[in-house]
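[1] Mind folding the following:
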Amino acid sequence: FDVVGHPRWHFSFACVLPFHTAEGDQPAEVTLIKEYAQGPNQVIFNLPCGGYEPGKHGNIEGCAAAELSEEAMLTGGELVRLIPDGHPGYAEVKWCANRFTPFLVIDPQVSCQPADLHK
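    Just a heads-up that it's a prediction; the model follows:
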């Protein structure tokens, strides 16, 4: 069998669930990304997520914030890491070396200047 993964990103990814609390008559919401996925060769809904690059992000929280900005055009809010510090992350899938760290971000705001997607 084959084992796949992304050594460029140290096999580490961040995945962010943007949650917007109810406000007035507006119910609570989450933000999903509509994007093309190469694997199934179709457009899917997904959470903002991406590979951790130490030189670019500094830490996995920085990666989460960057992906939130790049993919969801959101910034700020309360970023909550959903696993303890030192946890290696959850396996992406059973045949993959990649691991992801899940985050919840509460009440992010629309970004006037989202991060550059092509950096």
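[2] When you work out contacts or count neighbours from here on, use the C-alpha atoms and nothing else.
    Noted.
[3] And the strands in this structure?
    Remark: strands assigned in the chain by DSSP state E are 12-20, 29-30, 33-37, 42-46, 49-51, 74-75, 78-81, 90-91, 99-106, 109-110.
[4] Would you mind saying which of those strands lies nearest Ala64?
    Closest approach to Ala64 among the strands of the chain is made by strand 12-20 (5.3 Å; Cα to Cα).
[5] what's near enough to touch the closest residue to Ser69 other than its chain neighbours?
    Nearest non-adjacent residue to Ser69, counting by Cα to Cα, 6 or more residues apart in numbering: Pro114, 5.0 Å away. Listed by Cα atoms under 8 Å, 6 or more residues apart in numbering, the contact partners of Pro114 are Ser69, Glu70, Met73, Leu74, Thr75.
[6] I'd like the structure of this one too, to check against the first:
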Amino acid sequence: MYAGDREVMAVAFLANLCVSRGALTGGGRHACARVCDRAQLTLNPLRASWMCSAASAGSEQDGFTLKSEAVRYERYKTIYERVVTYPDGAEYSFDVEGSPRANFSSVLVFPFNSAAKTTVLIREYHPGLHALRYGFVAGFFDAKVHADEEAAARAELSEEAHLTGGTMQLLNSGAPVPRDKYSLDYFHMFLALDAHLDLRPRERDEEERIDIVRDVPVTEAIDMVFRGEFNLSSATLCLMAAERLRKDSLL
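    The predicted model follows:
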């Protein structure tokens, strides 16, 4: 978590959950909006927008006003209906998805061996594609388990790639990366430099069946991006990591 943000982030997150689940109306909703206003003043505006995305009913952005928001489906993911008033006065309804139990936050990790110039992939089942696909370490941030996003990244690195230690660098400095046009979720992209084998890795989730593919040249991983072998988030992570490595003369 970013230094100095913890208190504001915690309060904004609670406001986020209350409003998104319909627990607050009227004055309570306006009070939560004031919490988000405080976050806007205290934090980087993009980061504040990320934290308060589901708690901003009634707010205006570039002439677009979020008139209302309601939960329409809730399970592993939550589907919200957002009614938005456009600058010309027209109103439209949208379905947007998010992960409130994960604070709308996921982590992705690109492991890099600086001596061999290689990375580590995982191969696992993708339910949406109904297929086995390659990708990088990824998982949700869990405030009950992780102290911050880096802790979540290290936990996932141990769980999925059986790696630990090394130096962790945040690739998207300044603000997290939006998942999608119709999503409230954001990605925190990490580069893990010279992590080593974890002899006591964390346990995986029961449904996870993961093959670890080690010693993959970074050049091959980049080729896999352009062959369409990664999902969009893993492809983005790969290109961001490769650019950082080039800038730091590590690749």
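[7] Please state their TM-score.
    The TM-score (TM-score structural alignment, normalised by the length of structure 1) is 0.88; 113 aligned residues with a Cα RMSD of 1.5 Å.
[8] thinking again about what came up before, neighbour count and distance to Cys63 of structure 1 added to the contacts of Pro114 of structure 1, as TSV?
    Shown next, in TSV, are the contacts of Pro114 of structure 1 (neighbours: other Cα atoms under 10 Å; distance: Cα to Cα, whole Å):
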residue	neighbour count	distance to Cys63 of structure 1
Ser69	24	10
Glu70	21	10
Met73	18	14
Leu74	24	13
Thr75	23	12
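[9] Which residue numbers in structure 2 does whichever helix in structure 1 runs longest align to?
    Counting residues, the longest helix found in structure 1 (DSSP state H) is helix 60-72. Matched against structure 2 by TM-score structural alignment, helix 60-72 of structure 1 falls on residues 149-161.
[10] check the fit of that stretch onto structure 1 and give the mean distance.
    In the superposition against structure 1, stretch 149-161 of structure 2 averages 0.4 Å from its aligned positions (mean Cα distance after the TM-score superposition for structure 1).
[11] which residues in structure 1 does stretch 33-45 of structure 2 align to?
    Against structure 1, stretch 33-45 of structure 2 falls on no residues (TM-score structural alignment).
[12] Same question for stretch 193-204 of structure 2.
    Mapping stretch 193-204 of structure 2 onto structure 1 (TM-score structural alignment) gives residues 106-117.
[13] tell me which residues of the matching stretch are tucked away?
    Neighbour counts over stretch 106-117 of structure 1 (16 or more other Cα atoms under 10 Å) mark Ile106, Asp107, Pro108, Pro114, Ala115 as buried.
[14] could you list every residue that touches the second one?
    Right, the one you point to is Asp107 of structure 1. Contacts for Asp107 of structure 1 (Cα under 8 Å, 6+ apart) come out as Pro18, Phe19, His20, Thr21, Gly76, Gly77, Glu78.
[15] same thing but 10 Å
    Contact partners of Asp107 of structure 1, counting by Cα atoms under 10 Å, 6 or more residues apart in numbering, are 18-22, 28-30, 74-79.
[16] Tell me the counterpart of Asn46 of structure 1 in structure 2.
    Under the alignment (TM-score structural alignment), Asn46 of structure 1 maps onto Gly135 of structure 2.
[17] Sorry, wrong one. I was asking about Ile33 of structure 1.
    In structure 2, Ile33 of structure 1 lands on Ile122 (TM-score structural alignment).
[18] isn't its match right up against Gly135?
    Yes: taking Cα atoms under 10 Å as the definition, Ile122 of structure 2 is a contact partner of Gly135 at 5.5 Å.
[19] In terms of neighbours, single out the busier of those two.
    Taking neighbours as other Cα atoms under 10 Å, Ile122 of structure 2 and Gly135 compare with Gly135 leading, 27 against 18.
[20] and the more buried one, what is it in contact with?
    108-110, 120-124, 213, 221, 224-225, 229-235, 237-238.
[21] Okay, it and Val107 of structure 2: tell me how far apart.
    13 Å (Cα to Cα, to the nearest Å).
[22] what does Leu46 of structure 2 give?
    Leu46 of structure 2 is 17 Å from Val107 of structure 2, where distance means Cα to Cα.
[23] again, but for Ala48 of structure 2
    18 Å.
[24] how long is stretch 153-170 of structure 2 from one end to the other?
    End-to-end for stretch 153-170 of structure 2, by Cα to Cα: 10 Å.
[25] List the buried residues for it?
    Buried residues in stretch 153-170 of structure 2, defined by neighbour count with 16+ other Cα under 10 Å: 153-164, 166, 168-170.
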